[in-house]
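Chemist: model this:
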Amino acid sequence: MQDIESWEDHCYFHERRDYAGLVAYCRDEVKRSPDNLYAAERLLQALVLNGDYGDAINVGATLEHRYPGVGMFANHILDALFALGKTVADFDWAEPPSIVRLGHGVSDDCYAFLRIKRKARSLHDLHSELWPHDYVAFTDLELLHYLQRDERFVVNGETPVNAEISVARKRKRTGG
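Modeler: Next up is the predicted model:
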């Protein structure tokens, strides 16, 4: 029951964009359940949303070193670093995160994934299948536009929410 109430409380703060209130709520949640890694992750997210980037990096450093290889903290640490104009090299990682940047490697990964699929897939499907544990350094809209410019893909839909992507199939020639 408390998990449901906690979820509702988080929504309350998010809907009102009361990130300072969310930080206070999350700090209290971590204090009550110091071994709850999800509560710790929610605190990191709240700190980033509130613009407390330095605090997010400090809290994140403690968590990342205490739980190396638990990737849930890396994304928030990276968000804070990038918001401060820093790079991945500006943090002492126990285990460096994997960062995916938009480029030929991304479109090649999408092509390899989609070419064996019969039906078109959403951007959400691409993210969850190709980069589930990586920091994705581009938006869904940037990915959508990138794939629209690549002749190997057919993109139906104009927004990241409704777009369906498939591989352009080569037509077989008939006759002789």
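Chemist: okay, CA-based contacts and neighbour counts for the rest of this
Modeler: Will do.
Chemist: Contacts only, for His79.
Modeler: Heads up, residue 79 is Asp, not His. Val48 (C-alpha atoms under 8 Å, 6 or more residues apart in numbering).
Chemist: Try it again at 7 Å.
Modeler: Residues counted as contacts of Asp79 (C-alpha atoms under 7 Å, 6 or more residues apart in numbering): none.
Chemist: contacts for stretch 56-71?
Modeler: 44, 47-48, 73, 77, 80, 94-95, 133.
Chemist: can you put the residues you listed in TSV and add neighbour count, secondary structure and distance to Cys11?
Modeler: Below are the contacts of stretch 56-71 laid out as TSV (neighbours: other C-alpha atoms under 10 Å; DSSP: H, G, I helix; E, B strand; the rest coil; distance: C-alpha to C-alpha, whole Å):
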residue	neighbour count	secondary structure	distance to Cys11
Leu44	31	helix	16
Leu47	26	helix	16
Val48	24	helix	16
Phe73	26	coil	21
Ile77	26	helix	22
Ala80	26	helix	22
Ala94	13	coil	32
Glu95	14	coil	32
His133	17	coil	25
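Chemist: and which of these is nearest to Pro160?
Modeler: His133 (20.3 Å; C-alpha to C-alpha).
Chemist: One more, so I can put them side by side:
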Amino acid sequence: MKKEDEYDKFEEWEADNNFLDKKDWKGLVVYRRRKAENNPDDQYDQFKLGEAYVLNKEYEKAISFLYALHQKYADDQNIQYSLLDALFAIGKDETAIDWIIRPTVLRLSGDVLNYCYNFLRTKRKPRMVYDLYLELYMEGYLAFDDDQLMDFLHSDNRFTLTGYDAKSYDCFVTVNRKKDVR
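Modeler: Here you go, the predicted structure:
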């Protein structure tokens, strides 16, 4: 008779979330490794193990594991982004590996500011900076966080920010409607 694991009683998401909520990264690796071993053809379970390696700061192991998955599932954005997380964590960038399908990496730049401006200029109501960040997330891997985006928007006079208190979800942004902006 198979020994029952304490997490076998949970729905799958509950066991996983239990480790995530506790930030028990080692336990998460053990749990997800068992799932990946039991489901070797399940792309999602394989990816989740790679993600657990990243969360547990086993970056080299994550890179090796996720790169092999990328070879098999080249268009899987989850695999690509977790692989990028591991690369950036050890000070490398997206050029460090040979991609089959290279992900788009967005960095704070004039292009990002222009994207934000073009997105916001058609909106009448202010948007939270965090919502703008999520909009950008749809365009590619973001090599910056939402608070860095907020600070970057402050540097461009095309934008008006209100409610600024160092948290992007408390700050709203609109396009400055004056004709002489730039």
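Chemist: what would the contacts of stretch 56-71 of structure 1 look like in TSV with distance to His10 of structure 1?
Modeler: Shown next, in TSV, are those (distance: C-alpha to C-alpha, whole Å):
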residue	distance to His10 of structure 1
Leu44	13
Leu47	13
Val48	15
Phe73	18
Ile77	20
Ala80	20
Ala94	30
Glu95	29
His133	24
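Chemist: ok, now which ones touch Ile90 of structure 2?
Modeler: By C-alpha under 7 Å, 6+ apart, Ile90 of structure 2 has no neighbours at all.
Chemist: Go ahead and list the helix or strand containing the corresponding residue of structure 1 for Ser64 of structure 2.
Modeler: Taking TM-score structural alignment for the superposition, Ser64 of structure 2 sits opposite Asn58 in structure 1. In the assignment (DSSP states H and E), Asn58 of structure 1 maps to helix 53-66.
Chemist: Can you find the partner of Tyr137 of structure 2 in structure 1?
Modeler: When structure 1 is aligned by TM-score structural alignment, Tyr137 of structure 2 is paired with Trp131.
Chemist: Count the neighbours of that match for me.
Modeler: The number of residues packed near Trp131 of structure 1 is 16, by other C-alpha atoms under 10 Å.
Chemist: From Ile116 of structure 1, how far off is the residue lying closest to it once chain neighbours are set aside?
Modeler: Distances taken as C-alpha to C-alpha, 6 or more residues apart in numbering put Val100 closest to Trp131 of structure 1, at 7.8 Å, once the chain neighbours are dropped. Distance, Val100 of structure 1 to Ile116 of structure 1, by C-alpha to C-alpha, to the nearest Å: 22 Å.
Chemist: out of the two, which sits in the busier spot?
Modeler: Neighbour tally, Val100 of structure 1 and Ile116, criterion other C-alpha under 10 Å: the higher count belongs to Val100, 14 against 10.
Chemist: in which helix or strand would I find the equivalent of Asp9 of structure 1 over in structure 2?
Modeler: Alignment note (TM-score structural alignment): Asp9 of structure 1 maps to Ala15 of structure 2. Taking DSSP H and E as the criterion, Ala15 of structure 2 maps to helix 12-22.
Chemist: Which strands and helices lie in contact with that helix?
Modeler: When contacts are defined as 3 or more C-alpha pairs under 7 Å, 6 or more residues apart in numbering; DSSP states H and E, helix 12-22 of structure 2 packs onto helix 25-38.
Chemist: how big's the offset between the helix it packs on and structure 1?
Modeler: Mean deviation of helix 25-38 of structure 2 relative to structure 1 after superposition (mean C-alpha distance after the TM-score superposition for structure 1): 1.2 Å.
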